[in-house]
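K.L.:
Just to be clear, the model below is a prediction. Sequence and coordinates:
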Amino acid sequence: MEISFKAISIFLAIILTGLSAGLFYGWQVSVIPGTKKILDIYYLETMQSINRAILNPAFFASFFGSLIFLVLASIVHYGTNTSVFVLLVASTIIYLIGTFGVTAFGNVPLNNQLDALSLSELNINELKDFRLEYELKWNKLHLIRSVFGVLSFSLALLALFFQHK
């Protein structure tokens, strides 16, 4: 049995998008509820640490790889099966705007603001005020990228059902 480039591209698009969506979903249902219960200084220190640690090859492979392979899978399915192509393009656009775009233009700038802070120099009220603003915005943006990530993954996965139609 020969595996085609089309099959490999859609497989990698689905796996990587699933990993990305799973990361965001897992964060939404575990980390966010857990961090709501800790003191401001610990929350901000934890978020600084996580935001620095997540910038690693494994995260980059799933986060950027999702977009790369969704685009690639869309291109190689052009003109072969309209349903598969439309589902992959929809998945790509949803991931590009709702997951990638929200992260790049929403969460990352907030993470950069937090990273620039010297938490030890802030008083209790400054810590509380920054956390309140940061956490509210960051969590809303995270929910958006999580929903769009799961939707993108679902559409890419759905494309498999139309693969041999």
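P.N.:
Arrived safely, thanks for sending.

K.L.:
contacts, neighbours, all on C-alpha from now
P.N.:
Will do.

K.L.:
helices or strands next to the lengthiest helix in the chain in the packing?
P.N.:
When the chain is parsed with DSSP state H, its longest helix is helix 124-161. Helix 124-161 is packed against helix 5-26, helix 40-53, helix 82-94, helix 102, helix 108-116, with contacts defined by 3 or more Cα pairs under 8 Å, 6 or more residues apart in numbering; DSSP states H and E.

K.L.:
which parts of the second one are buried?
P.N.:
Applying a neighbour-count criterion of 16 or more other Cα atoms under 10 Å, one finds 40-41, 43-45, 47-48, 51 buried in helix 40-53.

K.L.:
can you put those in JSON lines and add distance to His142?
P.N.:
JSON lines is the format used below for those (distance: Cα to Cα, whole Å):
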{"residue": "Asp40", "distance to His142": "19"}
{"residue": "Ile41", "distance to His142": "21"}
{"residue": "Tyr43", "distance to His142": "16"}
{"residue": "Leu44", "distance to His142": "16"}
{"residue": "Glu45", "distance to His142": "19"}
{"residue": "Met47", "distance to His142": "13"}
{"residue": "Gln48", "distance to His142": "16"}
{"residue": "Asn51", "distance to His142": "13"}
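
K.L.:
Below is structure B, check it against A:
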Amino acid sequence: MNTHPAGPHAASPVPAPSPAARGSRDRVLLAGTVATGLVAGTYFAFTCAVMPGLAATDDRTFVAAMQAINVKIENPVFFAGFFGAFVLPLIAVFRQRKAGGGAALRWTIAGLALYTAGLLTTMGFNIPLNNTLKDAGDAAALADPGAVRRDFEDPWVAWNIVRTAASTAAAGCLVYAMRLRGRAAAGS
């Protein structure tokens, strides 16, 4: 005789995660949210200040400045944020999924997808343009720095706007996921 009130096929309730497990999951999401915000802010700074400022310079100065920026941005601090903004939300997705998912999981996935779009834009368009600019040679020795600039500036700016929008939207999704996680923690 079946003595279980819900019947023989009822699913066992998923035990609530411990506060330590929930806190660890939330810290990963928080770190991913911060990293995504920092990367979006970097792109935003280029959109609002760096590129408009360089637009006011002569061709040789523009090429030399962008070549120098492209060298200096390749550093451990930037790479930690750039790749951390992908890896940390990815880890958060797996950890939230393992814990049962919910609305916060869906917003975290949306944030990860949007950041991935920005990451692919960077790798598919901005970085190849940066490499072409680097391969042009020393800005001081270029015969026609105007041609090098024309081939680089407008496409790079356009793709930077795309990745800025995608990364900013990703950060917004992750912030909302954090808000939902906070509500869930407050309710438990």
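P.N.:
Received the coordinates, thanks. As the structure is a prediction and not an experimental result, all values here were calculated from the model.

K.L.:
Give me whichever of the helices and strands packed on helix 124-161 of structure 1 is most buried.
P.N.:
Compared across these, helix 82-94 shows the largest average neighbour count, a mean of 22 (mean count of other Cα atoms under 10 Å).

K.L.:
outside of that helix, which residues touch it?
P.N.:
The contact list for helix 82-94 of structure 1, computed with Cα atoms under 8 Å, 6 or more residues apart in numbering, reads 67, 70-71, 73-74, 77-79, 148-149, 151-156, 158-160, 162-163.

K.L.:
ok, then the element right after it?
P.N.:
Per DSSP states H and E, the first helix or strand lying C-terminal to helix 82-94 of structure 1 is helix 102.

K.L.:
Onto which residues of structure 2 does that following helix map?
P.N.:
Alignment of helix 102 of structure 1 against structure 2: residues 121, by TM-score structural alignment.

K.L.:
Can you give the contact residues for that stretch?
P.N.:
Contacts of stretch 121 of structure 2 (Cα under 8 Å, 6+ apart): 159, 162-163.

K.L.:
Name the member of those with the most neighbours.
P.N.:
Arg163 (26 neighbours; other Cα atoms under 10 Å).

K.L.:
hang on, the earlier thing: distance to Arg131 of structure 1 added to the helices and strands packed on helix 124-161 of structure 1, as JSON lines?
P.N.:
Below are these laid out as JSON lines (distance: least, Cα to Cα, whole Å):
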{"stretch": "helix 5-26", "distance to Arg131 of structure 1": "20"}
{"stretch": "helix 40-53", "distance to Arg131 of structure 1": "6"}
{"stretch": "helix 82-94", "distance to Arg131 of structure 1": "29"}
{"stretch": "helix 102", "distance to Arg131 of structure 1": "20"}
{"stretch": "helix 108-116", "distance to Arg131 of structure 1": "9"}
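
K.L.:
between the ones you listed, which gets nearest to Asp129 of structure 1?
P.N.:
Between Asp129 of structure 1 and those, the shortest gap by Cα to Cα is with helix 40-53, which sits at 9.2 Å.

K.L.:
Show me what the closest one is packed against.
P.N.:
Judged by 3+ Cα pairs under 8 Å, 6+ apart, helix 40-53 of structure 1 is in contact with helix 108-116, helix 124-161.

K.L.:
ok, back up a step: the match of helix 102 of structure 1 vs structure 1, average distance?
P.N.:
Taking mean Cα distance after the TM-score superposition for structure 1, the mean distance separating stretch 121 of structure 2 from the aligned residues in structure 1 is 0.6 Å.

K.L.:
rewinding a little: the contacts of helix 82-94 of structure 1, buried ones only, as a ChimeraX selection?
P.N.:
Burial among these is assessed by 16+ other Cα under 10 Å; the matching ChimeraX selection reads:
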select :67,70,71,73,74,77,148,149,151,152,153,154,155,156,158,159,160,163
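
K.L.:
Of all the helices and strands packed on helix 124-161 of structure 1, which one is nearest Glu126 of structure 1?
P.N.:
Of all those, it is helix 40-53 that lies closest to Glu126 of structure 1, at 9.8 Å by Cα to Cα.
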